[in-house]
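> Return a 3D structure for these sequence lines:
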Amino acid sequence: MTDKRQTPPVDWAAAAAPSLDDLERLAQAAFARLPEPFRALCADVIIRVDDFPDDETLDEMGCETEFDLLGLFRGVGLAQGGSTPRTGQLPNMIWLYRRPLLDYWADHDETLGHLVTHVLVHEIGHHFGFSDEDMEAIEAAAG
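Alright, predicted model coming up:
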């Protein structure tokens, strides 16, 4: 039996791909939903949305294509003393990459909002000093 309360179907013929601004709004909304203590620890982190990572980043991260990286944290994490900026130190930044996110979203069964939230939280985890392995273990333990 079909649930009659479902959301109306999207008019895909008139739909456009989410823009950089759209993804930035999703990221801002995801950040706003985080518990306040986490937001406070990220108060100086800049969140940016770009279409793709630059070539230098792709090379540094060992990416095979420009679609391999969904997000990135750059800076000095809290565990490494990143809460007190040093002279000449660039600000801590998180990048979310629109085109790779959209490509991933198109191939998986999750909402774009969930995906943006997941990647943002993952990159914030790097700001807190967690490695990819740490975060995978935390996610596995959480089910």
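> hey, let's count contacts and neighbours off CA atoms from now on
Will do.
> Could I get the full set of strands for this structure?
46-50, 71-74, 93-97 (DSSP state E).
> Output the contacting helices and strands for the shortest one.
The one in question is strand 71-74. The helices and strands touching strand 71-74, judged by 3 or more Cα pairs under 8 Å, 6 or more residues apart in numbering; DSSP states H and E, are strand 93-97, helix 112-127.
> hey, which of those is tucked in deepest?
strand 93-97 (a mean of 23; mean count of other Cα atoms under 10 Å).
> Which of the strands of the chain sits closest to G62?
strand 71-74 (13.0 Å; Cα to Cα).
> what's in contact with that closest one?
Strand 71-74 is contacted by residues N92, M93, I94, W95, L96, Y97, V119, L120, E123, I124, H126, H127 when judged by Cα atoms under 8 Å, 6 or more residues apart in numbering.
> Run the chain-centre distance for it.
Counting by Cα atoms, centre = their mean, to the nearest Å, strand 71-74 is centred 8 Å from the centre of its parent chain.
> Now tabulate the strands of the chain in TSV and tack on distance to A142.
Shown next, in TSV, are those (distance: least, Cα to Cα, whole Å):
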stretch	distance to A142
strand 46-50	26
strand 71-74	22
strand 93-97	24
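> and for comparison, fold this next one:
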Amino acid sequence: MSDKSSLPAGWTGTAPDADALFAMAEAALETMPNVFKPHISGVVIGIEEFADDETLASLDIEHPYDLTGLYEGRPLTERSIGESGGMPDRVTLYRIPILVEWIEMGEKLEGLVRHVLIHEFGHHFGFSDDDMHALEDMA
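All right, here's what the predicted structure looks like:
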């Protein structure tokens, strides 16, 4: 990769670790429109190397490099006002597939993390893919 401007700040030549990806996700959250922030404040963000075999099978995904992020929970559009309890919603970012896509696409890593995060939060809001693209353009 010859364009050093696409490297993450503080990059030392090794692949950014889970903590670095988490910091990028937190920074991306700050770019979300204020109207959405109260609705995503309780969503847990996690970083894992890859999705496990069970997750991949449940999504009919054959190769672990094909899944960069996953929303687990119940979209806001499917909830009732009287619901309580249960596990918090979760967005998982898969570090290795994100890094592979970063290398292949040559875009800024922070931008890719932001893109994956916004897409997964879109599922939390019950958005269509078109809605998610509009949200990303707003953020």
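> As a markdown table, the helices and strands packed on strand 71-74 of structure 1 with distance to M135 of structure 1 would be great.
What follows is these, written out as a markdown table (distance: least, Cα to Cα, whole Å):
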| stretch | distance to M135 of structure 1 |
| --- | --- |
| strand 93-97 | 16 |
| helix 112-127 | 7 |
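> Out of these, which is closest to G81 of structure 1?
helix 112-127 (10.4 Å).
> What residues in structure 2 pair up with the closest one?
Counting by TM-score structural alignment, helix 112-127 of structure 1 lines up with residues 109-124 of structure 2.
> Average offset of that stretch relative to structure 1?
Average distance, stretch 109-124 of structure 2 versus aligned residues of structure 1 after superposition (mean Cα distance after the TM-score superposition for structure 1): 0.4 Å.
> now what about that stretch, what contacts it?
6-8, 21, 24-25, 28-29, 40, 68-71, 73-76, 89, 91, 93, 98-99, 102, 128-129, 131-132, 135-136.
> Among these, which lie within helices?
21, 24-25, 28-29, 40, 98-99, 102, 129, 131-132, 135-136 (DSSP state H).
> and of those residues, the nearest to L56 of structure 2?
I98 (15.6 Å).
> Count the residues that sit near the closest residue to that closest one other than its chain neighbours.
Nearest non-adjacent residue to I98 of structure 2, counting by Cα to Cα, 6 or more residues apart in numbering: T68, 5.4 Å away. Look at T68 of structure 2: counted by other Cα atoms under 10 Å, it has 25 neighbours.
> residue in structure 1 matching T68 of structure 2?
Checking TM-score structural alignment: T68 of structure 2 goes with L70.
> could you check the distance from that match over to L96 of structure 1?
6 Å (Cα to Cα, to the nearest Å).
> same deal with E60 of structure 1?
For E60 of structure 1, the distance to L96 of structure 1 - Cα to Cα - is 17 Å.
> picking that back up, return the two entries of the contacts of strand 71-74 of structure 1 that lie farthest from one another.
Taking Cα to Cα, no two of those sit farther apart than Y97 and H127, at 17.4 Å.
> so how far is L56 of structure 2 from G82 of structure 2?
G82 of structure 2 is 32 Å from L56 of structure 2, by Cα to Cα.
> out of those two, which sits in the more crowded spot?
L56 (16 against 5).
> thought the more buried one was touching Y65?
No - taking contacts as Cα atoms under 8 Å, L56 of structure 2 lies outside contact range of Y65: 10.1 Å.
> show me what contacts the equivalent of L58 of structure 1 over in structure 2?
Matched to structure 2 by TM-score structural alignment, L58 of structure 1 sits across from L56. Residues near L56 of structure 2 by Cα under 8 Å, 6+ apart: E62, H63, P64, L67.
> wait, which of these is closest to I47 of structure 2?
Closest to I47 of structure 2, out of all of the contacts of L56 of structure 2 and judged by Cα to Cα, is L67, at 12.6 Å.
> Quickly note the distance from the nearest residue to the closest one once chain neighbours are set aside to D66 of structure 2.
Excluding the flanking residues, the one nearest L67 of structure 2 by Cα to Cα, 6+ apart is P97, at 6.6 Å. Distance of P97 of structure 2 to D66 of structure 2, computed by Cα to Cα: 7 Å.
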